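**Q** build me a model from this:
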Amino acid sequence: MLSTLNESQQKAAQHIDGPMLILAGAGSGKTKTITTRLAYLISIGIDPSSILTLTFTNKAATEMRERAFSMIDKNTYPPLLCTFHKFGLLFLKFHISQLGRKNNFVIIDSDDKKRILKSIDKETTTAVLSSEISKFKNSVVSIAEAKASAQDKLYMQIADVYEKYENYLEQNNLVDFDDLILLTYKILSTNKELAKETSEKYRYIMVDEYQDTNELQYMLLKKLCDQHNNLCVVGDDDQSIYGWRGATIKNILTFGETFENTLIIKLEENYRSTNKILFHANALIEHNRDRLGKKLVGTRGEGNSIRVYESQDENEETRKITEDIKKLISNGESAKDIAILYRVNALSRALEEGLNRANIHYKLVGGLKFYERAEIKDLIAYFRVITNANDNFSIKRIINKPKRGIGKMTIDKLELESHKKSKSMFSIIKEYTPDELTVLVGKKNSRTLKVFMASVEDLQDVLEDTKMRFIDLFEDTFDFKSTYAKVIDAEDRLANIDEFYGYLRDFFIKNIDLNLEDFLNEISLESAADAISDEYISLMSIHASKGLEFKHLFIVGMEEGFFPLVGDGSNIEEERRLGYVAITRACDELTMSFVHSRFYKGRRTQLVKSRFLTESDLIKGSLTIEKNSAFKKDDLVKHKIFGMGRILSVQKAGKDLKLNINFGGMKRDILSSFVEKI
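**A** Okay, the predicted model is just below:
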């Protein structure tokens, strides 16, 4: 079973006792190595029931199980190989009684969770409550700590809801997804005997995709290793791209410090991409400071150079890419081997339209098509009401967005009256006197509905007068964006809304004689234009592409502000890791594209090409950022003669680095090739 592995993979597979970090570069045979190690441990007589392998997805667990089990005796007791959450579920079924609860608990899904939160607090956005409570749990923040750390009214309210939500779960013997790990950790923390027993049961623990672990998962692993240090983790610090959902890159960066005598093995041979692609991926990621340092080495030959497309706008960009794709398909390439990646989901709109026009079948991976997104459907419903106020279906969708206090009962009463009188709901609101409307829906709702009707009529007048002022006045009137400003994926949603506004503006500029109704008719045709086919190219965000590979890859939106995202909350090192992930999805051919202008926040904006194009040595540019090649200031290093020292400064010296090192008071300038990092 070891014969198909390279030297580094064999070394990792045969390591048995003590902590080990397998630093596995993109396309370096990570899964093959960890599954072979699992089979190897069993083959040398280690009890399979003492081996625990943890993954992040059921899909990964299934693939690893099949690959590992194909190498071992069919009669062997199967070792436990599952997700973190599945492990938590199994543990709680045996031990939740430690918390004074029964083991016939029910696991609630995200919709159940939102319904419970909604019943507790109708005012605060449910998505915000759900997200913040999840963060509390994954950072092991208690209710008391959440209350003590609340700095403003919103977080005081969230902490209060957190307490009521937890009480509700306990009273009804429910657990949410986060509880599967949190309650397991709590039990192991409070029962030392059980922690010892569990740790002795699982003497050999392996973790896949370790760079994606969060604070809680790290703390659980520490408990599971209570009686031993036989923890093997596999991951790639350069592919840690989920900081926004709680993953902590420090878990992998500090693994060697946390677990003494860690063996670090680097898998640097890449079996996926050509040398040219790997050269530029390595060049980009070397600019990051927070990394352990490795360099991908190709096994597939030089390959073609990466192409960089420069276009005036997104329409020219889409035209070039669709022409390339048509050529590839006509030359016999399979559509499933072709993909287009982007950092910001809103960029898919222009691509979707271009692909529809070119009759190229596509699928959106891990996302909804542009016109199927909730925020866009809401906008379309608003515009339909403005062009045709008698559209009951659209009125029902938007009458309480943003929230106006119009509940389901009020909508039902209006709809019933509409059927009785054979008039539209809008006509009822318009024609009834305030007193008549008050009898139907109550005084407060009557006033709200009259204001809504007047707003729609004002915007109808604006459309008659000047189309170009319509969008600004629409947003001023309804404050539509506020509906999505505080949801968990607000940035994406608001970008989609701005993209839609920009598209409408552009439509009015290019079609002076056409109106809003013509625009709505056109997009109805576009969104229904998908033909049925077995062969699709893939459109997806870079996050959705992780773990996938494509022979022919296009990365669009290589502009500052789009990729990398810049501004509040953005992390340039994580953005750069995303760039590295994107480039290393390509096997044979890669095209990266930037434009001089795009719709940005609803207006056409001049853009600057991405720094990543310069940093990856694809184009020359004035932007220079100091490289980090595994050595940086304050690193500890070892020299054969001078022993251990600390780096004081790093300078470029040809292809090497000149390090000024303090060896216990004696300072020396030494080239980096003569020392090794500790």
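
**Q** going by C-alpha atoms from here, please, whenever you check contacts or count neighbours.
**A** Will do.

**Q** ok, Leu437 touching Lys444?
**A** No: using Cα atoms under 8 Å, Leu437 is not in contact with Lys444, being 10.2 Å away.

**Q** of the two, which one has the most company?
**A** Leu437 (21 against 11; other Cα atoms under 10 Å).

**Q** mind checking the SS state of the more buried one?
**A** Classification of Leu437 using DSSP: H, G, I helix; E, B strand; the rest coil returns helix.

**Q** how about it, what does it touch?
**A** Leu437 is in contact with Ile429, Lys443, Ser446, counting by Cα atoms under 8 Å, 6 or more residues apart in numbering.

**Q** recalculate using a threshold of 10 Å.
**A** Going by Cα atoms under 10 Å, 6 or more residues apart in numbering, Leu437 touches Leu414, Ile428, Ile429, Lys430, Glu431, Lys443, Asn445, Ser446, Arg447, Leu449, Lys450.

**Q** over to Leu188?
**A** By Cα under 10 Å, 6+ apart, the contact set of Leu188 is His95, Gln98, Leu194, Ala195, Lys196, Glu197, Thr198, Ser199, Leu220, Lys223, Leu224, Asp226.

**Q** what helix or strand is the fifth one on?
**A** This means Lys196. Per DSSP states H and E: Lys196 is located in helix 192-201.

**Q** show me what the next helix or strand after that helix is packed up against.
**A** Next in sequence after helix 192-201, counting helices and strands by DSSP H and E, comes strand 204-207. In this structure, strand 204-207 makes packing contacts with strand 20-24, helix 30-43, strand 51-55, strand 80-83, helix 215-224, strand 231-235, judged by 3 or more Cα pairs under 10 Å, 6 or more residues apart in numbering; DSSP states H and E.

**Q** mind putting those in CSV, mean neighbour count and distance to Asn282 included?
**A** Shown next, in CSV, are the helices and strands packed on strand 204-207 (neighbours: other Cα atoms under 10 Å; distance: least, Cα to Cα, whole Å):
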stretch, mean neighbour count, distance to Asn282
strand 20-24, 25, 14
helix 30-43, 22, 18
strand 51-55, 22, 27
strand 80-83, 21, 31
helix 215-224, 19, 28
strand 231-235, 24, 17
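
**Q** here's the other one to compare against:
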Amino acid sequence: MKDHLSLEERVLSGLDEEQRQVATALHGPVCVLAGAGTGKTRAITHRIAYGVHSGVYQPSRLLAVTFTARAAAEMRTRLRDLGVGAVQARTFHAAALRQLQFFWPQAVGGALPNLLEHKAQLVAEAARRLRLGTDRATVRDLAGELEWAKVSMLTPDSYLAHASERGTPAGFDLTTVARVFGAYEELKADRNLLDFEDVLLVTVGILQEDARIAATVRDQYRHFVVDEYQDVSPLQQRLLDLWLGGREELCVVGDASQTIYSFTGATPQHLLRFASTHPQAQVIRLVRNYRSTPQVVGLANAVLTQRRPAGKVADALWATPLELRSQQASGEAPQFLECPDDEAEAAAVARLVGERIAAGTPAAQIAVLFRTNGQSEAFEQALAGAGIGYQLRGGERFFTRKEVRDAILSLRAAVRAAGTGHDGDAEGAGPDSPPLAQQVKDILASIGYTEEAPAGGGAVRERWESLAALVNLAEELVLSRGPGLDLEGFVAELQERSQSQHVPTVNGVTLASLHAAKGLEWDAVFLVGLSEGLMPISFADTPEAVDEERRLLYVGATRARAFLHLSWSLSRTPGGRAHRKASRFLEGIRPGSAAQAGPAAKRRNRTERPALTACRVCGTLLSTAAERKIGRCANCPASYEETTFEALRAWRLETAREAQLPAYMIFTDATLVAIAERKPTSLKALADVAGIGPTKLEAYGEAVLELLAAS
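**A** Purely as a prediction, here's the structure:
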């Protein structure tokens, strides 16, 4: 039947009613409010194709603009498939750079200055000119602040007047940041360089000052489409206005509830005010969600609707959210899990991920999403320990981060300086030496570790999180291996774990920050670390910042197609004080929260914690994952024979070498201790040891039993 349809009719076939409204609204201004998973890219690409095929648009005179190279590439692919590959789809910067390269000779003369791909080195030099001590993380935060200032169209002179609410970027007062800004701009001018933001700024300047060039650009492009319009900065909006030159042949697409980049200068205000700025605008809402099940959509909607008034300023900036309506079949209810500590949460998530994979969900269709990159290490370790491949998106693997590499170098240097040998009689391992964790803290203090987390976010905070993760690991290893673990042993353990990062994990589970997950989707999504201080993040200290954190959680939830799991922990480290609580954003959503049930039901329906286990020696309740795995508390002496434990370790090392895996991926030390103490004599008894699942039982069970029988 479709063969008898015209080309234009075929372009429109398969669109729902609202998408068809978008595709046939060929003259601007048009504002498309498109919720997550509602097919906005499909709607706008079919609009472009329908306009071209019906003769309304000339392909060379339409410019589609989006925010990432990946999104622009996807749009070009779809346009090509629809037979309109001549239409340009570019990022703001790519479009501006093309115009700048063309018009620079006539507008300015001479060759276009060189483009500065990375500003960190120049920012560091500007800081050094002012005799400021800066490390890599501080430079990154300073660079981010300068980018915010420039997309907000501020200069070093006007920065102070408009940055009063920016706090202390990179730990500096605003006056100091303004001085760094000025020195950076001077260095660029001296070396004839343009940075990323200058491409937009200079293009804006040329279009404002040269009427002939502006007329040429406006004659070239008659129609504009802007995707992700909630993310435009003041500078990008100014460029768009100059391209338009007062015309209204513009279609914008966005969702204010997905505004999660305000810290970069993005603002949804242009989207929210579009109808008042353009009184003749046609506003179309896309709310049919084709991505997720009703259960996932219902939770995502609730994350936004549970928001309560937060003051005049915040309420004015909060947009009434679109209420999504799922078009998928009913699925699983979202699951919630409260854990005693971060280690237990990571272990539980790894186990559940393994169950999903065993049930048929491809690993590549599973994601673990967290608020900060510093949270990744626990999940990297847990997945690796479970033999599950993973890939880290939007950040470096934990052991390849510069601060982690620097930390390991510092720890190695301390081992050499102490003259530590393999016999454990070194200065750093004596009876009067500080505990291992304290030694690690003291050594890492030289590269930036502090007992208290730094205020604010950004690279400085992420650097601290990475160093703190190493301190936590030292504390956990002492508990599982005993106080005899010295600094050299800890460094050897770090080296062994770092090697696992080189194992190919092409078809692995995705680990990503919530920001890096924007625009992506998976069958199953695990949202982790949903406790106060992480979600919302501790430095979200204004109602507006908290609202952005809420939107970030909404974005994370809408990444899931069929299954959504939400978890949090009560303590950062095993055995730590349970001072955390679940994120306020889960109130009224998770089972047993105040808005869902009364006091009696709240206690009855409360999310279950891991079962309480008593020490098999003294009967004390075990409080950490490591203690529960071994089956006794840290205060009770080990009951295994040293020769048995050493035989198990030797077997593990040989097995790991043959499999080209790090030793802890065969069995962790805690599991070896538990095996040595229990000395199981059958596969069934061995399976009762924590950390030995069906896969490891099949792979190593017979060998372990044979070794135990011989020892």
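
**Q** for Ala127 of the first structure, which of the helices and strands packed on strand 204-207 of the first structure is the nearest?
**A** In terms of Cα to Cα, the element of those nearest to Ala127 of the first structure is helix 215-224, at 21.4 Å.

**Q** elements contacting the closest one?
**A** Using 3+ Cα pairs under 10 Å, 6+ apart, helix 215-224 of the first structure is in contact with helix 84-95, helix 126-138, helix 179-190, helix 192-201, strand 204-207, strand 231-235, helix 250-253.

**Q** next, the angle from that helix to strand 231-235.
**A** With axes from the mean of the first three to the mean of the last three Cα atoms, to 10 degrees as the basis, helix 215-224 of the first structure and strand 231-235 are set at 150 degrees to each other.

**Q** helix 215-224 of the first structure aligns to what range in the second structure?
**A** Mapped onto the second structure using TM-score structural alignment, helix 215-224 of the first structure covers residues 234-243.

**Q** with stretch 238-254 of the first structure instead?
**A** Taking TM-score structural alignment as the measure, the second structure aligns residues 257-273 with stretch 238-254 of the first structure.

**Q** report the buried residues of that stretch.
**A** Residues of stretch 257-273 of the second structure classed as buried: 257-262, 264-272 (neighbour count, 16 or more other Cα atoms under 10 Å).

**Q** and which of these is nearest Val460 of the second structure?
**A** Distances from Val460 of the second structure to those, taken as Cα to Cα, are shortest for Thr264 (16.5 Å).

**Q** ok, for that closest one, nearest residue in space, not its chain neighbours?
**A** Trp148 (5.1 Å; Cα to Cα, 6 or more residues apart in numbering).

**Q** what's the match for the one you found in the first structure?
**A** By TM-score structural alignment, Trp148 of the second structure lines up with Lys135 in the first structure.

**Q** touching, His27 of the second structure and Val252? I think so.
**A** No: His27 of the second structure lies out of contact with Val252 (Cα atoms under 10 Å); the separation is 12.0 Å.

**Q** the strands in the stretch 451-600 of the first structure, which residues?
**A** Under the criterion DSSP state E, counting those that start in this stretch, the stretch 451-600 of the first structure contains strands at 537-541, 550-555, 586-595, 597-600.

**Q** now the shortest one, how far from the centre of its chain.
**A** With Cα atoms, centre = their mean, to the nearest Å as the basis, strand 597-600 of the first structure stands 23 Å off its chain's centre.

**Q** I'd like to know which elements it is packed against.
**A** Using 3+ Cα pairs under 10 Å, 6+ apart, the elements in contact with strand 597-600 of the first structure are helix 314-330, helix 490-510, strand 603-606.

**Q** touching the helix or strand that comes right after the first one from outside, list them.
**A** Moving toward the C-terminus from helix 314-330 of the first structure, the first helix or strand encountered (DSSP H and E) is strand 338-342. Contacts to strand 338-342 of the first structure, defined as Cα under 10 Å, 6+ apart, come from residues 321, 325, 328-329, 347-348, 351, 362-365, 536-545, 549-558, 562-563, 582-583, 585-586, 589, 591-592.

**Q** what about the match of stretch 238-254 of the first structure, how long is it end to end?
**A** When the termini of stretch 257-273 of the second structure are compared using Cα to Cα, to the nearest Å, they are 15 Å apart.

**Q** what's the spacing between the most centrally placed residue in the first structure and Leu341 of the first structure?
**A** Central residue of the first structure (Cα atoms, centre = their mean): His543, 4.8 Å from the mean position. Distance, His543 of the first structure to Leu341 of the first structure, using Cα to Cα: 9 Å.

**Q** which neighbours do those two share?
**A** Common neighbours of His543 of the first structure and Leu341, counting by Cα under 10 Å, 6+ apart, are Ala582.

**Q** biggest helix in the first structure by residues?
**A** helix 443-465 (DSSP state H).

**Q** helices and strands around that one, which ones?
**A** By 3+ Cα pairs under 10 Å, 6+ apart, helix 443-465 of the first structure packs against helix 374-387, helix 425-431, helix 434-441, helix 470-478.

**Q** buried sites along the longest one?
**A** The reference is to helix 374-387 of the first structure. Applying a neighbour-count criterion of 16+ other Cα under 10 Å, one finds 375-387 buried in helix 374-387 of the first structure.

**Q** what's the answer for the second one, then?
**A** The neighbour-count check on helix 425-431 of the first structure (16+ other Cα under 10 Å) flags Met425, Phe426, Ile428, Ile429, Lys430 as buried.
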